[in-house]
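Trainee: quick one, what's the 3D model for this:
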Amino acid sequence: MTQDQQTGSRGGRGSGAPGAASRWVQRKMNARTNRKIRRGRGRFMGMDLLILNTVGRRSGRPRETPVTWFTDGADTWLIIASGGGSQHPDWYVNLMAHPDRASIELPGREAVAVRPHRLEGADREQAWQRIVDAQPRYAKYQSKAEKEYPVIRLSPR
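Mentor: Model prediction:
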C-alpha cells in the first residue's frame, strides 16, 4: 500500500513510503517466512512468529503477514504494531478495518479465528512490560519512535 496512513498523502520520493521494488521484496520475504511457519519453524531472532490473516481494508483481498507474538495466557496472543515507528503497518490498518475477518496460524497448526482488542492504559502497560521483559529490543525500538506502538491482544473467536 502506498497510502501514508498518517497524512493520507501518496507515497513518493522522500515521503518515506516504500517503493514498488521494496514492496515486491517484502512480499517475497513474507511469503518465504510464511512457508517456514507453516512447516513448523516459526522463530526469528529468538522471537516466536505467527501468520496474521487479514483482509485488505480497501481491496477486500486476503493478506498474510508474519508477525512476532508473545503469550498472554492460554490461547491468547499479544502482537505489536510497530511499522517502523512513523506510521501504522498495513496489517494493523487492515485488522482494525475488518476485525471480524481475522485469523492466525501458529507454526504447524490450523488457522484460528481471532478477535483483536487494542490494549489501552494499565492493560497496555502490563502487556508492554511482559513484552519488553521477554524481548528488551522492543523497548529500544519504541524509544526511537515518534508514536506509541499499539499492542493488540488476540483471543479465539
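Trainee: going forward, measure contacts and count neighbours with C-alpha atoms only.
Mentor: Noted.
Trainee: which parts of this structure are strands?
Mentor: Ranges of strands within the chain are 43-44, 47-55, 62-71, 77-80, 103-105, 111-118, 151-156, based on DSSP state E.
Trainee: turn the ones you listed into TSV, including distance to residue 140 and mean neighbour count.
Mentor: Formatted as TSV, the strands of the chain follow (distance: least, CA to CA, whole Å; neighbours: other CA atoms under 10 Å):
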stretch	distance to residue 140	mean neighbour count
strand 43-44	18	13
strand 47-55	16	22
strand 62-71	16	19
strand 77-80	14	22
strand 103-105	27	23
strand 111-118	21	18
strand 151-156	16	21
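Trainee: for comparison, sequence B:
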Amino acid sequence: MAVADWNKTMIDEFHAKGGKGIGHFGDKLLLLTTRGAKSGRIQTSPIVCHRDGDRYVIAGSKSGAPSHPAWYHNLVKHREAEVEVGREKFKVRATPIAKGPERDRLYEAHGDNFAAFR
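Mentor: Sure thing, here's the model as predicted:
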C-alpha cells in the first residue's frame, strides 16, 4: 500500500473512531496538518505521539529511514501547524529539539510509550 493510501486509511479511521483505538497505535496517534515546504499545499499526516507535561511530542524517524519524513521539512519551513487529538483540534507552533540530553530523554520516552518505535 502506498504511503498516501495508508495515511488516508489511518486518517479515516481516526475520524470514524474519534481518535481512539486506531489500528495497532491505540490512542497514541495524532493528526498533524502542515503546509508543504515546497508545494505550499496543506497536508495531514497521522503520527505516533506521547505527552511530556503539556506538550505533545512526535519524532521524525520515518520508521527508521535515514531521511526525515516530509512533515518534518514542512515544520522546519512553516512552524505553525494544526494538531488533532481525539476530537480536539488546535493550532500549534513546532519547537525542534536540538541534539542533547532533552532530546535523548524525549526520544527514550517515545520508545517507552510505543514499543514498536524502537
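Trainee: among the strands of the first structure, which is nearest residue 97 of the first structure?
Mentor: strand 47-55 (8.4 Å; CA to CA).
Trainee: counting contacts, what elements does that closest one pack onto?
Mentor: Under the contact criterion of 3 or more CA pairs under 8 Å, 6 or more residues apart in numbering; DSSP states H and E, strand 47-55 of the first structure touches helix 20-38, strand 62-71, helix 90-97, strand 103-105.
Trainee: residues touching the one residue sitting closest to the centre of the second structure, list them.
Mentor: In the second structure, the residue lying closest to the centroid (CA atoms, centre = their mean) is residue 47, at 3.0 Å. Residue 47 of the second structure makes contact with 29, 30, 31, 32, 58, according to CA atoms under 8 Å, 6 or more residues apart in numbering.
Trainee: in the first structure, what sits opposite residue 30 of the second structure in the alignment?
Mentor: In the first structure, residue 30 of the second structure lines up with residue 50, judged by TM-score structural alignment.
Trainee: check the gap between its match and residue 20 of the first structure for me.
Mentor: 25 Å (CA to CA, to the nearest Å).
Trainee: between the helices and strands packed on strand 47-55 of the first structure, which one is nearest to residue 134 of the first structure?
Mentor: With CA to CA, the closest approach to residue 134 of the first structure among those belongs to strand 62-71: 8.3 Å.
Trainee: the second structure: matching residues for the closest one?
Mentor: Aligned by TM-score structural alignment, strand 62-71 of the first structure falls on residues 42-51 of the second structure.
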